[in-house]
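Asks: have a look; sequence and predicted model below, questions after that.
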Amino acid sequence: MTLLGRLLKNRRAGEDHTAWRLPNLQGPETLTLTSRHFSHGDAMPLEHCAKNIGGDNLSPHLAWTATPFGAAQLLLVVEDIDVPLPKPAVHCVALIDPASGHLDPGALDARHSADGVQLLRSTIGRGYHGPAPIKGHGPHRYVFQLFALSTPMDATTATTPVARARPRTLLPAITPPVVARGRLAGVFER
C-alpha cells in the first residue's frame, strides 16, 4: 500500500467539490464548530479512525455555538478532501435537531445514533466512517461541516426518499437559505 500511496501522492480531490462550496449551502459563517478531541488543523486521535487501521471508528465529540433563530434543522457533512478521487469522499451525513448544542462521542454510530440524530447515506454507508487513508499518501484532511438549514429537509428530494438519497444527489437539492454554517478540520496520515 505504501507504493500506491506514493504513486497517488499528487492526486487529491480538493475543496472545489465539497458541500461547503455548493451554491445552495452558502451562508454566514457564524457557527463555531469544535471538538474536545482535536483542534482545527490538528491530528485526529486513532480512536476516531476506521477499525481496519486500528481505530475504534468512534465519532468525535462535536460542539457548536448557539444555533441561530430560524434554523429548522442542522446538517452535518464529513468529507475527506484529500482522497485521490475527482471528488471528496463523504464519510458521514446526518440531520440533527437544532435544539442540540453538541454530539457526544459515538453519537453518529449507525447502530445506536444519539437522540435527535438522523443518519443519512454517505459515500461509504450510513453513520460515521472514520479516517483510513491510503498508507504513504500523506496527510488527509477530514472536514466536519455544519449547516443550519432554514427549511427542514423534506421526506423526499425529487423522487428519492431523503434516507436513501446519495450525497451527490441530496446535497445540491437542499432548499436555501442556510442561516449559519461552520467547519472543523482534523488531519490523519498513515
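Replies: Thanks, I have the structure now.
Asks: make it CA atoms for all contacts and neighbour counts henceforth
Replies: Noted.
Asks: surely Leu75 is in a helix?
Replies: No - assigned with DSSP: H, G, I helix; E, B strand; the rest coil, Leu75 falls outside any helix and is strand.
Asks: residues contacting it?
Replies: Val93, Ala94, Leu95, Ile96, Leu146, Phe147, Ala148, Leu149 (C-alpha atoms under 8 Å, 6 or more residues apart in numbering).
Asks: what about versus this one:
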Amino acid sequence: MSLDRPIAPDPYDLLPTVPSFTLTSDDIQDGKPLDATFAHDSVGGQNLSPHLAWSGFPAETRGFVVTCYDPDAPTGSGFWHWVLVNLPASVTELERGAGASDVHGGFHVRNDYGTRAYGGSAPPGGDRPHRYVFAVHAIDVDRLDVNPDVAPAVVGFNLAFHTLARATLRGTYQT
C-alpha cells in the first residue's frame, strides 16, 4: 500500500546554492537502490553505514560534517539517518561501518531513531522508493559550535552559516 502524498523536494534545493565537490562510494551508486546491508536491522538489513570518499573540496576547508537524510519519510519533517559532526579536514574517507561509533575525532548527534550512530533505511512497507541523500559538507571552521545533545536541525542551522561546499550521493530504498 503506497502512502498518497506528493514527492518532497530535495532538501538541498531549498538552501542557498554552494559549490560542489566529488563524493564517491564503493557501496552507493547515485540514483540507484541501496543494498540491504545499509538498511536498518528492523527491516532485515545490517544497519551498516556505506563507504564514502570525497575530494575536490575548497582549499580553505577546515572540517567536514557527514549527513544522511530521507526527505520522503511520512513525517512532515523527513527523517535524519546520520549526522556525523566535526571531522577534521584531513579526513577524506569513511570506511563501511564507520557510522557505528564516533570516529576520527568527530562525533554523532542523535538520528531520528534516537541513537548517536548511523541508522539504516527503513521506509514503510509498500511505500514508494525513498531517497537517501548522503552529503558531505565542507565547513569553514574547525568545529561547529554544537554538542552531541543537539538535534539534527540545529546542526543543519549551523551548516547554513559555515558550509563552503557540499557533495552528495542519493540512493533509494523500498521495503
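Replies: All right, it came through fine. Being a predicted model, the structure only gives us computed values, none of them experimental.
Asks: so can I have a markdown table of the contacts of Leu75 of structure 1 showing neighbour count, distance to Ala13 of structure 1 and secondary structure?
Replies: Shown next, in a markdown table, are the contacts of Leu75 of structure 1 (neighbours: other C-alpha atoms under 10 Å; distance: C-alpha to C-alpha, whole Å; DSSP: H, G, I helix; E, B strand; the rest coil):
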| residue | neighbour count | distance to Ala13 of structure 1 | secondary structure |
| --- | --- | --- | --- |
| Val93 | 29 | 18 | strand |
| Ala94 | 24 | 22 | strand |
| Leu95 | 21 | 25 | strand |
| Ile96 | 24 | 27 | strand |
| Leu146 | 27 | 20 | strand |
| Phe147 | 28 | 21 | strand |
| Ala148 | 30 | 25 | strand |
| Leu149 | 26 | 26 | strand |
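Asks: for the alignment partner in structure 1 of Ala100 of structure 2, give its distance to Arg126 of structure 1.
Replies: By TM-score structural alignment, Ala100 of structure 2 lines up with Asp109 in structure 1. Distance of Asp109 of structure 1 to Arg126 of structure 1, given as C-alpha to C-alpha, to the nearest Å: 9 Å.
Asks: once you drop chain neighbours, what's closest to Ile81 of structure 1?
Replies: Using C-alpha to C-alpha, 6 or more residues apart in numbering and skipping the chain neighbours, the partner closest in space to Ile81 of structure 1 is Pro88 (4.6 Å).
Asks: aligned partner of the one you found in structure 2?
Replies: Per TM-score structural alignment, Pro88 of structure 1 is aligned with Gly78.
Asks: contacting residues for its match?
Replies: Tyr69, Asp70, Pro71, Asp72.
Asks: using the three-state scheme, assign Phe144 of structure 1.
Replies: What three-state DSSP gives for Phe144 of structure 1 is strand.
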